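1. fold the following, please.
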Amino acid sequence: MKRTHIRLIHHKKWKTPIIVLTILALILLLTLIFTNPISSFHPKSQSPLSKSTISTENAEIFPDLPRLAYLISGTKNDVVRIKRLLQAVYHPRNYYLLNLDLEALDSERLELAKYVKLDVVMREFGNVKVVGKSDLVTYKGPTMLASMLHAIAVLLKVSKSWDWFINLSASDYPLMTQDDILHIFSYLPRDLNFLEHSSNIGYKEFSRVRPIIIDPGLYHLKKSGVFWAKEKRSVPASFKVFMGSEWVMLSRSFLEFCIWGWDNLPRTLLMYYTNFLFSLEGYFHTIVCNHKDYQNTTVNHDLHYIKWDNPPKQYPINLTLNHFEDMVQSGVPFARTFATDDPVLDKIDKEILRRSHGRFSPGAWCVGTTSLGKDPCIVYGSIDVVKPSAGSRSLEKLIGKLLDTENFRSGQCK
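-> Model (predicted):
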């Protein structure tokens, strides 16, 4: 008995129609997949801040919200200011590290730790930590840089999910809500590094680059001024020195490079800046601009509103009610410096942050009622939802200007 065989078509005239039909079927299938409204694919806009992507008409196209890692630093008598600043910038998505330097009393450090531990919301989310063993910090010396590198290393260990690091002092304060900040930065590439920088250092060549200083805070337990060496050093030839503001917003990828240092540049520059006056104003700036992988990620702005005397002195002007309107119009998310409990802080709380005394700035995550004076953030909902205010438009405008083609490349590492 003969077996039945499945006959295969080998005739050439059938091959072409079958191939064509197969290709057409695949094209039709792919078209249905990528145009289906319930598809899990959500394209991102080519222009991060275009009106079409920021519109609230279609939440499906919103990108993932970032997570921010904050370092809030202070010294003796700064506990009250740090608490207030933490309440003003708090959001459950973010991470916070509070650091009082060695000059602060142990009782102050303990008070801060107890506050964090006893707060219902912070205890629930576990996203606020206090540095228990602090180091001495000399404002002009490299101990400030060492303190920040320590904080960054701790934050990298605490969580693998944050996107940007921001350093604030007890004399800083936000000019917009975390909902506004998270909303706008959700549209940006996560490798951008915001730091004011320039290689045109002018007089600083002779006041910063050439002098050699020793910071006694590296080996003493009591704060004192830096020591000056008689000798001077030449301007480096193997790398280009950049300087700028010490207030930064740096990407996680760049900071992992600075901490883990698979290239030797971060370690080499760390040794160089150990004897550098105000090393925090040059260390990260010089690294990012001397490495090919990061020099094109810089945005030349420190995201702070700061007023200086003319000519500028060592410290900026304390901001007051006279600066309020200008601060609001600036579009920057932070400002400094403020005197303790200055009335302008109350105005910022009331008109911008909608924050009551002793409470967090409310965001979309706060779903409780304010009746009978209750704190709406005691009851919380999703931390993946934000409700930006009209204030976010000023930040959008600023970021759009900074990332404009004419400004972005021309401001990088020049």
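
2. switch to C-alpha atoms for all contacts and neighbour counts from now on
-> Fine.

3. not counting its neighbours along the chain, what's nearest Asp191?
-> Ser251 (5.4 Å; CA to CA, 6 or more residues apart in numbering).

4. OK, contacts around the one you found?
-> Contacts of Ser251 were listed using CA atoms under 8 Å, 6 or more residues apart in numbering, and they are 163-165, 190-193.

5. and the gap between it and Met243?
-> Separation of Ser251 from Met243 (CA to CA, to the nearest Å): 18 Å.

6. do Thr31 as well
-> 52 Å.

7. of those two, which one has the most company?
-> Set Thr31 next to Met243 and count neighbours by other CA atoms under 10 Å: Met243 wins out with 24 against 11.

8. ok, the closest residue in space to the more buried one that isn't next to it in sequence - how many residues close by?
-> Leaving aside its sequence neighbours, Met243 sits nearest to Gly282 (CA to CA, 6+ apart; 4.4 Å). Using other CA under 10 Å, Gly282 has 25 neighbouring residues.

9. separation between Gly282 and Leu269?
-> In terms of CA to CA, Gly282 sits 10 Å off from Leu269.

10. before we move on, what about Ser161?
-> From Ser161 to Leu269 the distance is 28 Å (CA to CA).

11. what of Ser169?
-> 24 Å.

12. what about those two, which has more around it?
-> Neighbours per residue (other CA under 10 Å) separate Ser169 from Leu269, with Ser169 holding more: 20 against 17.

13. go ahead and confirm the more buried one touches Asp78.
-> No. Counting by CA atoms under 8 Å, Ser169 stays clear of Asp78, with 9.6 Å between them.

14. and this one, so I can compare the two:
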Amino acid sequence: METNKPQTKKKWFLPLVFSVLLSCLLIFVSILVSSNSSWQLYGTRVKTEVPRFVESKLKVSTASGNSVPRIAYLISGSMGDGESLKRTLKALYHPRNQYAVHLDLEASAEERLDLANFVRNEPLFAKLGNVRMIVKANLVTYRGPTMVTNTLHAAAILLEESGDWDWFINLSASDYPLVTQDDMLHTFSSIPRNLNFIEHTSDIGWKEQQRARPVIIDPGLYSLHKSDVFWASEKRDVPSQYKLFTGSAWMMLSRQFVEYCLWGWDNLPRIVLMYYANFLSSPEGYFHTVICNAEEFRNTTVNHDLHFISWDNPPKQHPHFLTANDYQRMVDSNAPFARKFGRNETVLDKIDTELLGRNADGFVPGTWFSQTNPNRTFPNHVLKNITRLKPGPGAERLRRLINGLLSAEDFHANQCS
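-> Reported below is the predicted structural model:
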């Protein structure tokens, strides 16, 4: 019995050693594979993560897939413009759109409070939540950069609070629509969402000596009281890093371009903004210069501001006030907006009656709204019919304008030229 013990031990010892070695090998391979897998996942995670606070291009919003677009409006005014702003807002209102209204610091606290109460107490605005007032008012002067900064401020609010929209339009209380919002949304449903309607030219002419080379300081950047700009004694050279463009201060910008101006991932919008901080009438040049010097946006421009405006020849600082004598020219222009209207101008009543179908103090009728219904808020009806449109003759006029612009032989030649 004793002589067989070593042989028995040999029989189980060798398989044991072999199994231990095999187990160690399997564990080592398992650890190695797990480590490689974890590294690959980590590497993938780093590649796909959006960088922050670095000079890398951020992810830009893609155009919405909705068949009917949404428009974000800024409607701004100054002292005494409160009632005109309310009227323009109602003439522009559609439950699908988003709105920001602003009365600058020159308006009294009472006038701004009255506008805030109007927005807060209108049942339809309260129900849908698509109208907001910029309560922390800015001081805005047209001749300095404060109108640009106010526009960027409103655009940032609309991006932050208003969800999905496709275009941004800046208007003043002295603007007024010549077509209904059903006409607008219907016509722009078939337009590429990356287009930017911005009147512009690189031929700045006399503006080089009178606006680009002088250095001005806008008191609106630091003062609570509006006053004219200050002029520095020295003049400066025009930029060599980018080319200057000029044009209309009124525009319709794509969401993608607005995001670019706010994020500025290649720093161009900030550099240009600093230059235009000392530029006379910077609203007529800032966005134009940015878009035409940005490689990815310069071919998205349509050289038109979508306005009918009556100017002197040569143009002066401000256009003519429009009256009933200009009515037919406004209609024939096929433009969706016109300016500049005086407060309580009688031609506005004619536009309401003949072009918009709007009653006094009412909304513009459409599928979402009927003037014959005594219930002015229609919350359930509005929510059910928010995408149903009822285009009228204004849609045909606007279609002719847009098709003419996009099919013109010199369309591409007019882009940032």
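
15. how about the strands in structure 2?
-> 71-77, 98-103, 131-133, 167-172, 176-177, 196-197, 200-201, 214-217, 230-235, 246-247, 252-254, 301-302, 307-308, 337-338 (DSSP state E).

16. dump the ones you listed into a markdown table; add distance to Arg376 of structure 2 as well.
-> Listed next are the strands of structure 2 as a markdown table, based on distance: least, CA to CA, whole Å:
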| stretch | distance to Arg376 of structure 2 |
| --- | --- |
| strand 71-77 | 22 |
| strand 98-103 | 19 |
| strand 131-133 | 17 |
| strand 167-172 | 26 |
| strand 176-177 | 22 |
| strand 196-197 | 34 |
| strand 200-201 | 42 |
| strand 214-217 | 48 |
| strand 230-235 | 49 |
| strand 246-247 | 41 |
| strand 252-254 | 30 |
| strand 301-302 | 38 |
| strand 307-308 | 30 |
| strand 337-338 | 26 |
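
17. and these: which comes nearest Ala116 of structure 2?
-> Evaluated with CA to CA, these place strand 131-133 nearest to Ala116 of structure 2, the distance being 6.3 Å.

18. same for that closest one, what does it pack against?
-> Here strand 131-133 of structure 2 touches strand 98-103, helix 109-121, going by 3 or more CA pairs under 8 Å, 6 or more residues apart in numbering; DSSP states H and E.

19. counterpart of that strand in structure 1, which residues?
-> With TM-score structural alignment applied, strand 131-133 of structure 2 matches the range 128-130 in structure 1.

20. mean deviation of that stretch from structure 2?
-> Its aligned residues in structure 2 lie a mean 0.2 Å from stretch 128-130 of structure 1 after superposition (mean CA distance after the TM-score superposition for structure 1).

21. list the contacts of that stretch.
-> By CA under 8 Å, 6+ apart, stretch 128-130 of structure 1 touches 95-99, 109, 112-113, 116, 122.

22. hmm, try it at 6 Å
-> 96-98, 113 (CA atoms under 6 Å, 6 or more residues apart in numbering).

23. what's the nearest residue to the aligned residue in structure 2 for Met249 of structure 1 if we skip its chain neighbours?
-> Superposed on structure 2 with TM-score structural alignment, Met249 of structure 1 falls opposite Met252. Leaving out its chain neighbours, the residue that sits closest to Met252 of structure 2 by CA to CA, 6+ apart is Ile169, at 4.6 Å.

24. the one you found pairs with which position in structure 1?
-> Checking TM-score structural alignment: Ile169 of structure 2 goes with Ile166.

25. cool, Ile216 of structure 2 as well?
-> By TM-score structural alignment, Ile216 of structure 2 lines up with Ile213.

26. my read is that its match contacts Phe227, right?
-> Yes. Assessed by CA atoms under 6 Å, Ile213 of structure 1 is found in contact with Phe227 at 5.5 Å.

27. what about those two, which has more around it?
-> Using other CA under 10 Å, the more surrounded residue of Ile213 of structure 1 and Phe227 is Ile213, with 22 against 13.

28. let me see the contact set for the more buried one.
-> Ile213 of structure 1 neighbours (CA under 6 Å, 6+ apart): 227-229, 275.

29. quick one: buried ones out of those residues?
-> Asn275 (16 or more other CA atoms under 10 Å).

30. just the closest of the contacts of Ile213 of structure 1 to Ile19 of structure 1, please.
-> Asn275 (71.8 Å).
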